[in-house]
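Peer 1: Coordinates for the following, if possible.
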Amino acid sequence: MTATHVEERGAVDPRIARSRAKLMAAAREILVEGGASALTVDAVADRSGVAKSTLYRHWPSRAALVIDVFRTVMPVTDAVDDSLPFEAALRAHVRSVATSFADTEWTRMLPALFSLRQEFPEIEELILADRREHLESFAALLDLGTAQGSLPAGLDPDVVVAALVGPSFMLALIGDLDRSLEAADYVVDRFLTSYGGPRPTDV
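Peer 2: Modelled structure (predicted):
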């Protein structure tokens, strides 16, 4: 039985957990410092102080390691709270997305992510899965807004996601993380106003 299978069943040997954590930390550091080309099995083993044979017990290949690294740092946002009034639910969710994009480890990994997505189709799948989750969340929000009479029916979730999340993602790309929540509030204000909602707050 592999270490991964043992971990999935919850019976984790502390030594296995420690070696895996060291290897993952080393892989993330190498990606940030040297980019995609620097992330080799030898480099990760050397940086972590963990033997290559142990690395291969966790991941059968470099590709499996790369995918796991990005899987662990993909932004996580809160689920839509449909018990809230639409405006409150929308503001809370857009702020949650903005906060997840402003995670420093994630933003430092973005250049490597864009570089490696061509080499590893699994990374593209991770990105698409993340996008689908955002679309589903915003589709639920649009349905809530329509049901509560705040939005017209038929708004395209793709367009709404681009409008409401795009500015925060752009700030993450350029490293201007301190303004993520400000941008989130700004675009929500304008979005709501365009459909007859509250007047924008001063930002």
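
Peer 1: C-alpha from now on. contacts and neighbour counts both.
Peer 2: OK.

Peer 1: C-terminal to the helix or strand containing Val160, what's the next element?
Peer 2: Assigning secondary structure by DSSP states H and E places Val160 in helix 157-174. Later in the chain than helix 157-174, the nearest helix or strand by DSSP H and E is helix 180-194.

Peer 1: buried residues in that following helix?
Peer 2: Ser180, Leu181, Ala183, Ala184, Asp185, Tyr186, Val187, Val188, Asp189, Arg190, Phe191, Leu192 (16 or more other CA atoms under 10 Å).

Peer 1: Could you check how far the nearest residue to Val160 once chain neighbours are set aside is from Lys22?
Peer 2: Using CA to CA, 6 or more residues apart in numbering and skipping residues adjacent in sequence, the residue nearest Val160 is Phe138, 7.6 Å away. Relative to Lys22, Phe138 is positioned 37 Å away (CA to CA, to the nearest Å).

Peer 1: How many residues are close by Pro14?
Peer 2: Using other CA atoms under 10 Å, Pro14 has 9 other residues around it.

Peer 1: Quickly note the distance from Leu151 to His134.
Peer 2: Taken as CA to CA, the span from Leu151 to His134 is 19 Å.

Peer 1: For the helix or strand harbouring Ala129, what is the distance to the chain centroid?
Peer 2: Here Ala129 is covered by helix 121-147, with elements defined by DSSP H and E. On the basis of CA atoms, centre = their mean, to the nearest Å, helix 121-147 sits 12 Å off its chain's mean C-alpha point.

Peer 1: Another for comparison:
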Amino acid sequence: MSGGRTDPRPARSRARLLEAATTLLNSGGPSAVTVDAVLRGANVARATLYRHFSSGTDLLAAAFQSLIPPAPMPPEDGSLRDRLTGLLQAFAEHIAEAPALLTAMNWLALGRDLEQMPDTHASSDSEEVRTLRERIAQQYAAPFDAIFDSPQTAAELVEFDRATAMTLLVGPLVTARLSTLVDADYRETVRASVEGFLHVYGRPAASEQP
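Peer 2: Below you'll find the predicted structure:
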């Protein structure tokens, strides 16, 4: 620092590293983001990379963060069924248009296997990996919390585990995307997901109660 001004060079070198990693991730997936390839693309020294990121795995996690867009939010009005349907339709489009999201989730699902990757510094518990995992979990829970915290949900549904509910609702969309039916029409999948969720957790009608 000189004259109270911060040296801009570290910020520039970090930005070059992230740009190179993101480009490789977009073009070739996680396996393309090797330390050597990033160093060539960013034109920086290996020591510079490790000043910013403790491992190539941390750099890859940071690159994923830069590619994941904000999650969609549910409609503010309508019945519980309509709000869930609107949110899942938005999620279906989101999943189709943001492949980095599914790639990141699959990569994070490796868990401890990340430590077996060819990077001696790699750790599935590193700060960047934890940050990515927490961001995905929190960001994609928020739209469902907006519905699950509503008076509609309290009035129409029995008590349920939110993580299980999200799996029941979003799981079929992820499966459809990962299948060979890349251009599949998600509307029937969304309808079935919502109806299945309401069937499992919906309060019985007064005429059905014992």
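
Peer 1: returning to what we had before: what span of the second structure is the helix holding Val160 of the first structure aligned with?
Peer 2: Mapping helix 157-174 of the first structure onto the second structure (TM-score structural alignment) gives residues 162-179.

Peer 1: Okay, buried residues for the matching stretch please.
Peer 2: Buried, per 16+ other CA under 10 Å, within stretch 162-179 of the second structure: Ala165, Leu168, Leu169, Val170, Pro172, Leu173, Val174, Ala176, Arg177.

Peer 1: burial of the nearest residue to the last one once chain neighbours are set aside, as a residue count?
Peer 2: When the adjacent residues along the chain are set aside, Arg177 of the second structure lies closest to Ala96, with 7.0 Å between them (CA to CA, 6+ apart). Neighbour count for Ala96 of the second structure, taken as other CA under 10 Å: 19.

Peer 1: do Leu102 of the second structure as well
Peer 2: The burial count for Leu102 of the second structure: 16, using other CA under 10 Å.

Peer 1: For Arg131 of the first structure, see how far away the spatially most central residue of the first structure is.
Peer 2: When the first structure is reduced to its mean C-alpha position, the nearest residue by CA atoms, centre = their mean turns out to be Pro75, at 2.0 Å. Per CA to CA, Pro75 of the first structure is found 11 Å from Arg131 of the first structure.

Peer 1: any shared contact partners between these two?
Peer 2: Counting by CA atoms under 8 Å, 6 or more residues apart in numbering, no residue touches both Pro75 of the first structure and Arg131.

Peer 1: The counterpart of Asp189 of the first structure in the second structure and Thr189 of the second structure, how far apart?
Peer 2: Under the alignment (TM-score structural alignment), Asp189 of the first structure pairs with Glu195 of the second structure. From Glu195 of the second structure across to Thr189 of the second structure, the span is 10 Å (CA to CA).

Peer 1: now Pro172 of the second structure
Peer 2: 7 Å.

Peer 1: now swap in Leu49 of the second structure and tell me
Peer 2: 44 Å.

Peer 1: Wait, Arg177 of the second structure touches Glu97, no?
Peer 2: No. Checked against CA atoms under 8 Å, the pair Arg177 of the second structure and Glu97 is beyond contact range at 10.6 Å.

Peer 1: hang on, the earlier thing: looking at the buried residues of stretch 162-179 of the second structure, which one is closest to Thr23 of the second structure?
Peer 2: Arg177 (23.0 Å; CA to CA).

Peer 1: Which residue of Phe138 and Lys22 of the first structure possesses the greater neighbour count?
Peer 2: Set Phe138 of the first structure next to Lys22 and count neighbours by other CA under 10 Å: Phe138 wins out with 22 against 17.

Peer 1: What's the match for that one in the second structure?
Peer 2: Aligned by TM-score structural alignment, Phe138 of the first structure pairs with Phe144 of the second structure.

Peer 1: And for Val94 of the first structure?
Peer 2: Checking TM-score structural alignment: Val94 of the first structure goes with Leu88.

Peer 1: Let me see the contact set for that match.
Peer 2: For Leu88 of the second structure, counting by CA under 8 Å, 6+ apart, the contacting residues are Leu169, Val170, Val190.

Peer 1: Ok, Arg81 of the second structure next?
Peer 2: Arg81 of the second structure neighbours (CA under 8 Å, 6+ apart): Val194, Leu198.

Peer 1: how close does it sit to Arg191 of the second structure?
Peer 2: 9 Å.

Peer 1: swap in Gly171 of the second structure?
Peer 2: 13 Å.

Peer 1: do the same with Leu60 of the second structure
Peer 2: From Leu60 of the second structure to Arg191 of the second structure the distance is 36 Å (CA to CA).

Peer 1: what's near enough to touch the closest residue to Leu90 of the first structure other than its chain neighbours?
Peer 2: Excluding its sequence neighbours, the residue lying closest to Leu90 of the first structure (CA to CA, 6+ apart) is Leu141, at 6.6 Å. Leu141 of the first structure makes contacts with Val80, Asp82, Phe86, Ala89, Leu90, as judged by CA under 8 Å, 6+ apart.

Peer 1: Tell me the secondary structure at the fourth one.
Peer 2: Using DSSP: H, G, I helix; E, B strand; the rest coil, the structure places Ala89 of the first structure in helix.

Peer 1: Assign the closest residue to it other than its chain neighbours to helix, strand or coil.
Peer 2: Excluding its sequence neighbours, the residue lying closest to Ala89 of the first structure (CA to CA, 6+ apart) is Asp81, at 5.9 Å. Following three-state DSSP, Asp81 of the first structure is assigned to coil.
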